[in-house]
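Novice: predicted coordinates and the sequence they were generated for:
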Amino acid sequence: MGSYYFSSPDCISGDCENGCGVQEQAKKFRYEGCFRNGKAHGEGVFSSTNGHSYTGSFDNGMKHGTGTYRYPDGVVYEGLWVNNKREGRGKLIKDGVVVFDGDWKNDAPIKAPGEDTARDSTGVPNQDQGKDDKQP
């Protein structure tokens, strides 16, 4: 997801230019929160019909500050964001279990020295790593 503003926004309620309100686009995306110059700014909630959602701070239309991102597969990231990327302290939760709690850089978890765990695009460790293909 890029910046949280739309080329053809539908302001459902409030002030979606320089205030707080609710904005939707073609029933695919919804943003509830504050705006500056027509972009998400301050605290808000972004959700999409494909199951992605973010609750937290925005700056100039981007996730920036503290927030919680929920992926369609149920994985949750809680932590810091800088310009739409996971950056700084954060944790990744899958099926109610913390699978990573540490620092992030450029949208990826920073591995501990000696750690060689492969991770998927959300940062969750791959379950198949280290398994012998011949085992049932």
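Specialist: Thanks, I have it.
Novice: from here on, just use CA atoms for contacts and neighbour counts.
Specialist: Fine.
Novice: wait, residue 10 sits on residue 23?
Specialist: Yes: when contacts are counted by CA atoms under 8 Å, residue 10 is listed as touching residue 23 (5.5 Å).
Novice: mind checking which of those two has more residues around it?
Specialist: With neighbours defined as other CA atoms under 10 Å, residue 10 and residue 23 compare such that residue 23 has more, 26 against 15.
Novice: could you count how many residues lie near residue 21?
Specialist: Residue 21 - counted by other CA under 10 Å - has 19 other residues nearby.
Novice: now do the same contact list for it.
Specialist: With contacts taken as CA atoms under 8 Å, 6 or more residues apart in numbering, residue 21 has the following neighbours: 11-15, 32-35.
Novice: repeat for residue 105
Specialist: In this structure, residue 105 makes contact with 86-88, judged by CA under 8 Å, 6+ apart.
Novice: tell me the one of those nearest residue 58?
Specialist: Distance ranking of the contacts of residue 105 against residue 58, using CA to CA, places residue 86 first at 13.0 Å.
Novice: put this next to the first one:
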Amino acid sequence: MKFKINLKLIFQHLIVYFLITSILITSSVLTYQFGQETTIYSDESWDHLTPYIPLGYNESLGNIILDQYSHTRYSDGVMTVEQSVKWHISMGFNTFVITDHNNLRNLKEVPRKPLYLFTLWTVEFFLTTLSS
């Protein structure tokens, strides 16, 4: 049984493939170059929000609502420590972990007043090997 090669159909499929690929690449490049504006937060950005309380939360039972991975502007985050604290409170967390990369420079921004939530500072280290 011989298969007949339909060059016209193959060429049409190839054209469609290149057209779709070109559209995707062009839209990706344009989005990267002229994409979304960066959101700039202020210390008052979260003041107007009512803290979220999850269903079934009972403070007397010592429930912990934990965000175990959060960065500040000292790493690859965009908020200060105070903004991060306010954001976590407004989102209903009562505990969060700041995991900035390879530094503890954010400690100078630790609020001097008591917090309404428990904050744990940690460092996320990148270990690399040196090759000769």
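Specialist: Arrived safely, thanks for sending. Note that the coordinates shown come from a computational prediction; the quantities given were computed from them, not determined experimentally.
Novice: tm score of chain vs chain?
Specialist: Here the TM-score of the superposed chains, computed with TM-score structural alignment, normalised by the length of structure 2 as the reference length, equals 0.24; 62 aligned residues with a CA RMSD of 5.4 Å.
Novice: what helices or strands is the helix or strand where residue 88 of structure 2 lies leaning on?
Specialist: Taking DSSP states H and E as the criterion, the element that holds residue 88 of structure 2 is helix 81-90. With contacts defined as 3 or more CA pairs under 8 Å, 6 or more residues apart in numbering; DSSP states H and E, helix 81-90 of structure 2 has no helix or strand neighbours.
Novice: that helix: which residues count as buried?
Specialist: Of all the residues in helix 81-90 of structure 2, those buried under the rule 16 or more other CA atoms under 10 Å are 81-90.
Novice: report the buried residues of stretch 32-45 of structure 1.
Specialist: When neighbours are counted by 16+ other CA under 10 Å, the buried residues of stretch 32-45 of structure 1 are found to be 32-36, 38-45.
Novice: any idea which element residue 90 of structure 1 lies in?
Specialist: Using DSSP H and E, the secondary-structure element containing residue 90 of structure 1 is strand 85-94.
Novice: would you tell me what the next helix or strand after that strand is?
Specialist: Moving toward the C-terminus from strand 85-94 of structure 1, the next element (DSSP H and E) is strand 97-105.
Novice: let me know the next secondary structure element after that next one.
Specialist: The element immediately downstream of strand 97-105 of structure 1 (helix or strand, assigned by DSSP H and E) is strand 108-109.
Novice: could I get the buried residues of stretch 32-45 of structure 1 as TSV with distance to residue 99 of structure 1?
Specialist: Compiled in TSV, the buried residues of stretch 32-45 of structure 1 are given as follows (distance: CA to CA, whole Å):
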residue	distance to residue 99 of structure 1
32	30
33	30
34	32
35	34
36	36
38	37
39	33
40	30
41	30
42	29
43	27
44	26
45	25
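Novice: ok, residue 119 of structure 2 touching residue 89?
Specialist: No: Residue 119 of structure 2 lies out of contact with residue 89 (CA under 8 Å); the separation is 11.1 Å.
Novice: which residue is the nearest non-sequential neighbour of residue 14 of structure 1?
Specialist: Once flanking residues are discounted, residue 14 of structure 1 sits nearest to residue 21: 4.0 Å by CA to CA, 6 or more residues apart in numbering.
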